[in-house]
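J.: Okay, sequence plus prediction incoming.
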Amino acid sequence: MTKKLNVAVVGATGAVGSKMMEKLVERNFPIETIKFLASARSAGKTIEFNGTQYKIEEATPESFEGVDVALFSAGGSVSEVLAPEAAKRGAIVIDNTSHFRMDPEVPLVVPEVNRHVLKTIPKGIIANPNCSTIQMVAALQPIREKFGLTKIIVSTYQAVSGSGIAAIEELREQSAQWEAGKNVEANVLPVKSDVKHYPIARNVIPQIDKFTDNGFTYEEMKMINETKKIMEAPGMKVAATCVRVPVVSGHSESVYIEVEQETTVQEIFEVLKAAPGITLQDDITQQLYPMPIFAENEEATFVGRIRQDLDNKKGFHLWIVSDNLLKGAALNSIQIAEALLEDNIL
């Protein structure tokens, strides 16, 4: 008989939190009790889960008494304060924010890639990686295991849902404003910009998060640093350019890799066909390749447009697409919890 757990969801009313709830039900996660926690502003409201109405409670340190696993997706400032409090009270925290990701004592986990690091959780906190990092390493790890991997260069085409509900609403509003011939208002993207905002409808914005001193954005540095940590490869050569595009859900990535031993496109096909969580969509005769409209609400990471580089026999180009709210966030968090159960850690 599967052990049932006492679960807390922090930030259930957000875009990722609502997907977490869906996946807990769809995957029949073994729940004894569940509570939904949020800020004082949302406390007292009701939320439906698996056909039952629950009252949202204000998240406080005491909220985590008796909780086995706490799923956090309410922003880094909330996780900074409450995740250690939850862990102190015996809960294992799975945090979807960036706050703990690069902490050397916090495992940063994509189960298909580095599940083994869950054996040691010093702070009682596990970090869920950045959405664009998750889908990329999930697709590249099977290739790396078979042929080795020395270099990754990625350009992302990231959906507005990665910036939250406000960005989704602004895309819709701006699209309507364009169609009506009205002035287009921009108040959301780039998120965290302290300079100006730009329309996302009929546009692409080559900035996600603020710029660092080296000219890369924080989003780009997350992909670079998180990839090295997850793959346990500090010497891996990784570069990223992250771009916001006018798509509601589903991040796309153009990825160039260099492998250690020579191989062929067909051999990479075979590796990816056998890889967990990966769906190969690559038939140029039928114009079959991954697109966000295929990936939306799907758990898989889709890979296609695989080509050998024309100048480097060890270089390959791939196109990777996944639903950023699912594998890129909510689903990966649930899969971490499932792995903890299966490995008798919870």
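T.: That came in fine, so what should we check first?

J.: drop to CA atoms for contacts and neighbour counts, all remaining ones
T.: Noted.

J.: Could you grab the helix/strand/coil label for the residue nearest to residue 206 when sequence neighbours are not counted?
T.: Nearest non-adjacent residue to residue 206, counting by Cα to Cα, 6 or more residues apart in numbering: residue 243, 4.3 Å away. Local secondary structure at residue 243 is given as strand here, using DSSP: H, G, I helix; E, B strand; the rest coil.

J.: try this one next to it:
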Amino acid sequence: MGYRVVVVGATGNVGREMLNILAERQFPLDEVAAVASARSQGDIIDFGDSGRELKVSNLEHFDFSGWDMALFAIGSEGSKLHVPRAAAAGCTVIDNSSLYRMDPDVPLIVPEVNPEALAGYKAKNIIANPNCSTAQMVVALKPLHDAAGIKRVVVSTYQSVSGAGKKGMDELFSQSRNIFVGDPSEPEFFPKQIAFNVIPHIDSFLDDGSTKEEWKMVVETKKILDSRIKVTATCVRVPVFVGHSESVNVEFEREISAKEAQDILRESPGVMLVDKREAGGYVTPVEAVGDYATFVSRVREDPTVENGLNLWVVSDNLRKGAALNAVQIAELLGRKHLQKG
């Protein structure tokens, strides 16, 4: 016996990936609904490569009663309106927005890292999906934290434009084309030119000079992994369509060698270690696209601090950073809490 699942925001980048992954992983479904805003009502979209098509329903009028789970991918403003409505109807919500992540009554889940925290979902019938950059980093850090205890993390991100949605991808494409043919390429969506450039600014600025994206990485890592870990982040948008990369410097409480870290990561859930010390012996965003794994490369000791390591971490942000993590939460929820039959 399967589940009745709603994908909200089904016509967006992440929503489409959610449908693809539900189909790929053969999630036990009795019924699946594609839901989006009024402008997409009646559109026909594919349910992955299953050959099945879904007709898009209007979120404003959708009745969540009788549905088991809803995977939301519509941003904080839409979630604020509709997540409580779905949860109150008895449909467990897995929300991809930032709205509920730091709510103490809402578990923030990465299944490979803190599956035990899922038990708290009944307080509000809502589960939060973390920020894309946080998700891939904690998958890589969790097994190392268990082995040697992490004290401090310094991370610089190289985040693809798909993290900003379709408008970000469109702007990179159009600017790149315009520059090649000599047409004007003024920024419209991003604050500066993104083609052939990098922008050290994601989300809004806070009073201390950091951005909200950087703040998210700090507070979410603490909530998911360990509140005692000190985290500092610099988040940068780069001219890559899909796939986030991170340069991560980690200080540990206990000694851990690069070799030990490699051996641990090689056996860790959700991690793929690709670390050959030769040209091309590492993973870049292009190779990560379409894959489920969080890739770790360039594992090496940092001689400037006691018990320090450097890592290079890459993942498909539309998958592990968003859609895949949400589906993995749904799988965990089904196995542990909503068993049928």
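T.: Right, received. Where do you want to start? Predicted model only: the values in this text are computed from it and were never measured.

J.: Now the TM-score, please.
T.: The TM-score (TM-score structural alignment, normalised by the length of the second structure) is 0.96; 336 aligned residues with a Cα RMSD of 1.1 Å.

J.: aligned partner of the residue nearest to residue 206 of the first structure in the second structure?
T.: Superposed on the second structure with TM-score structural alignment, residue 243 of the first structure falls opposite residue 236.

J.: from memory that match sits against residue 197, does it?
T.: No. At 10.5 Å, residue 236 of the second structure does not count as touching residue 197 under the criterion of Cα atoms under 8 Å.

J.: which of the two has more neighbours?
T.: residue 236 (20 against 10; other Cα atoms under 10 Å).

J.: And residue 24 of the second structure, what's its match in the first structure?
T.: In the first structure, residue 24 of the second structure lands on residue 26 (TM-score structural alignment).

J.: What count of nearby residues applies to that match?
T.: 10.

J.: how close does it sit to residue 10 of the first structure?
T.: Using Cα to Cα, to the nearest Å, residue 26 of the first structure is found at 19 Å from residue 10 of the first structure.

J.: and what of residue 130 of the first structure?
T.: Relative to residue 10 of the first structure, and taking Cα to Cα, residue 130 of the first structure is found at 18 Å.

J.: Of the two, which one has the most company?
T.: residue 10 (28 against 22).

J.: Mind telling me what the more buried one corresponds to in the second structure?
T.: Under TM-score structural alignment, residue 10 of the first structure pairs with residue 8 in the second structure.

J.: Please list all residues in contact with its match.
T.: Each residue near residue 8 of the second structure by Cα atoms under 8 Å, 6 or more residues apart in numbering is listed here: 15, 34-36, 59, 70-74.

J.: Wait, a strand at residue 87 of the second structure?
T.: No. Secondary structure of residue 87 of the second structure (three-state DSSP): helix, not part of a strand.

J.: burial of it, as a residue count?
T.: Neighbour tally, residue 87 of the second structure, other Cα under 10 Å: 21.

J.: Just list the residues touching it, thanks.
T.: 93, 124-126.

J.: Between all of these, which two are at the greatest distance?
T.: 93 and 124 (9.2 Å; Cα to Cα).

J.: any chance you could map the helices in the first structure?
T.: 15-26, 76-88, 111-114, 131-147, 165-180, 218-230, 265-273, 292-295, 331-342 (DSSP state H).

J.: Let's have these in CSV, adding distance to residue 313 of the first structure.
T.: Shown next, in CSV, are the helices of the first structure (distance: least, Cα to Cα, whole Å):
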stretch, distance to residue 313 of the first structure
helix 15-26, 40
helix 76-88, 42
helix 111-114, 26
helix 131-147, 13
helix 165-180, 41
helix 218-230, 24
helix 265-273, 11
helix 292-295, 30
helix 331-342, 33
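
J.: Chain neighbours aside, what residue packs nearest to the counterpart of residue 222 of the first structure in the second structure?
T.: Here residue 222 of the first structure is matched to residue 216 in the second structure, going by TM-score structural alignment. Distances taken as Cα to Cα, 6+ apart place residue 131 nearest to residue 216 of the second structure, at 7.0 Å, with adjacent residues excluded.

J.: what residues are up against residue 203 of the second structure?
T.: Residue 203 of the second structure touches 211-213, counting by Cα under 8 Å, 6+ apart.

J.: can you do 10 Å?
T.: Residue 203 of the second structure is in contact with 164, 210-214, 235, counting by Cα atoms under 10 Å, 6 or more residues apart in numbering.

J.: ok, now residue 127 of the second structure?
T.: Contacts of residue 127 of the second structure (Cα under 10 Å, 6+ apart): 71, 92-96, 100-101, 105-109, 117-121, 326, 329-330, 333.

J.: got it, and residue 128 of the first structure?
T.: So residue 128 of the first structure contacts 72-73, 94-98, 100-101, 107-110, 134, 328-330, 332-333, 336 (Cα under 10 Å, 6+ apart).

J.: Filter the residues you listed down to the ones in strands?
T.: Using DSSP state E, the subset of these located in strands is 72, 94-95.

J.: mind giving me a markdown table with the residues you listed and columns for neighbour count and distance to residue 64 of the first structure?
T.: A markdown table is the format used below for these (neighbours: other Cα atoms under 10 Å; distance: Cα to Cα, whole Å):
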| residue | neighbour count | distance to residue 64 of the first structure |
| --- | --- | --- |
| 72 | 29 | 12 |
| 94 | 27 | 13 |
| 95 | 28 | 14 |
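
J.: How many residues are close by residue 308 of the second structure?
T.: Every residue meeting other Cα under 10 Å relative to residue 308 of the second structure is counted, giving 24.

J.: meant to ask about residue 283 of the first structure
T.: Residues near residue 283 of the first structure, counting by other Cα under 10 Å: 12.

J.: ok, now the one 4 residues further on?
T.: The local packing count at residue 287 of the first structure equals 10, with neighbours defined by other Cα under 10 Å.

J.: ditto for the one 10 residues further on
T.: Burial of residue 297 of the first structure is recorded as 17 neighbouring residues (other Cα under 10 Å).

J.: And for residue 135 of the first structure?
T.: Counted with other Cα under 10 Å, residue 135 of the first structure comes out at 30.

J.: That one reaches residue 295, doesn't it?
T.: No. Taking contacts as Cα atoms under 10 Å, residue 135 of the first structure lies outside contact range of residue 295: 11.6 Å.

J.: what residues do those two have in common as contacts?
T.: In contact with both residue 135 of the first structure and residue 295: 251-252, 301-302, 321-324, using Cα under 10 Å, 6+ apart.

J.: Fine, thanks again, bye for now.
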